[in-house]
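Asker: Got a predicted model here, sequence first, then my questions.
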Amino acid sequence: MRILLSVVALGSTLTIAQAETRIFVDGNKLHNFCLSHPLSASGYIIGVADQQLIAEDMNLGQGSKFKFCLPEGAQGGQLVDTVCQYLKNNPQIRHLSGAILVTGSLSEAFPCR
């Protein structure tokens, strides 16, 4: 629940920035990918997750609100299922950036300990 509130708070801050910055995939489009274009959803979700993990490895993601730690043996399909389920269960925030929703849902599902 804390993550959801963080996503909403960050999203409200980003709403102003979104007016000036082009966001290619929001949560509504990503949810549609989950339902109708699973390969597109998979590519987007795994791409965002990879980018976040690489940024962390390079110490570029320090201070990120949405840090996640995948368990040993985690598969890409698990990430896709996790994010798609999160989008299904939280329609009230699907207007936010898809990348924010991917990292937020993964940090909730796979918190670092």
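Answerer: Okay, I see it.

Asker: all contacts plus neighbour counts: C-alpha atoms, from now on.
Answerer: OK.

Asker: Please name the residues that touch G77.
Answerer: G77 makes contacts with S42, as judged by Cα atoms under 8 Å, 6 or more residues apart in numbering.

Asker: Put this next to the previous one:
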Amino acid sequence: MIRTAVLVAFLAALVFSGLMGGEAVAEVIAGSKLLADCRDGDNPNARDSTYKWGTCFGYINGVADALVPAQLYCLPKGASAGQVLDVAKLYIQDHPDKQYLPAPQLIVNALVEKFPCN
């Protein structure tokens, strides 16, 4: 089931990459790259911080939104995109041994752990 979720996340990343301006390049990034973009996005003094923050926010929430129908996790009513962002960033940060894995897989792992379906 997790493999199916990662495949769906990959397909979602392909779709969302086409919605960005400029040349569309489908890329599934590693957790370490996503975390670096998120950290740069949180630092207003970093070069391209607004772009990096948007990449972080959009990537994490795009994967999360695309996988809601798979029912791998159950977001509580009223959960915000900011909460999803924080949960995923914290999970990736707290699991440096897994940061080489594809970011969509880590996002799913974070949401399954934090918001299990009972």
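Answerer: Alright, I've got the coordinates. The structure displayed is predicted, hence computed values, not measured ones.

Asker: Tell me where structure 2 has helices.
Answerer: Along structure 2, counting by DSSP state H, helices occupy 2-17, 31-42, 49-66, 81-94, 103-114.

Asker: Switch these over to TSV; also include distance to C74 of structure 2.
Answerer: As requested, these are exported to TSV (distance: least, Cα to Cα, whole Å):
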stretch	distance to C74 of structure 2
helix 2-17	14
helix 31-42	22
helix 49-66	11
helix 81-94	12
helix 103-114	8
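
Asker: ok, the residue nearest to the spatial centre of structure 2 to F16 of structure 2 distance?
Answerer: Taking Cα atoms, centre = their mean as the criterion, I60 is the residue nearest the geometric centre of structure 2, at 2.3 Å. To F16 of structure 2, I60 of structure 2 is 11 Å away according to Cα to Cα, to the nearest Å.

Asker: K89 of structure 2 too?
Answerer: 20 Å.

Asker: These two: which has the busier surroundings?
Answerer: In this view K89 of structure 2 and F16 are compared by other Cα atoms under 10 Å, and K89 has more residues nearby, 22 against 16.

Asker: Could you find the counterpart of the more buried one in structure 1?
Answerer: Taking TM-score structural alignment for the superposition, K89 of structure 2 sits opposite C84 in structure 1.

Asker: repeat for F57 of structure 2
Answerer: Per TM-score structural alignment, F57 of structure 2 is aligned with S42.

Asker: Identify the residues contacting its match.
Answerer: Per Cα under 8 Å, 6+ apart, neighbours of S42 of structure 1: C34, G76, G77, V80.

Asker: do the same with R94 of structure 1
Answerer: So R94 of structure 1 contacts D26, G27, N28, H31, L87, L101 (Cα under 8 Å, 6+ apart).

Asker: switch to 10 Å and redo it
Answerer: R94 of structure 1 makes contacts with D26, G27, N28, K29, L30, H31, Y86, L87, K88, L101, as judged by Cα atoms under 10 Å, 6 or more residues apart in numbering.

Asker: Just give the number of residues close to the third one.
Answerer: Meaning N28 of structure 1. Residues lying near N28 of structure 1 (other Cα under 10 Å) number 18.
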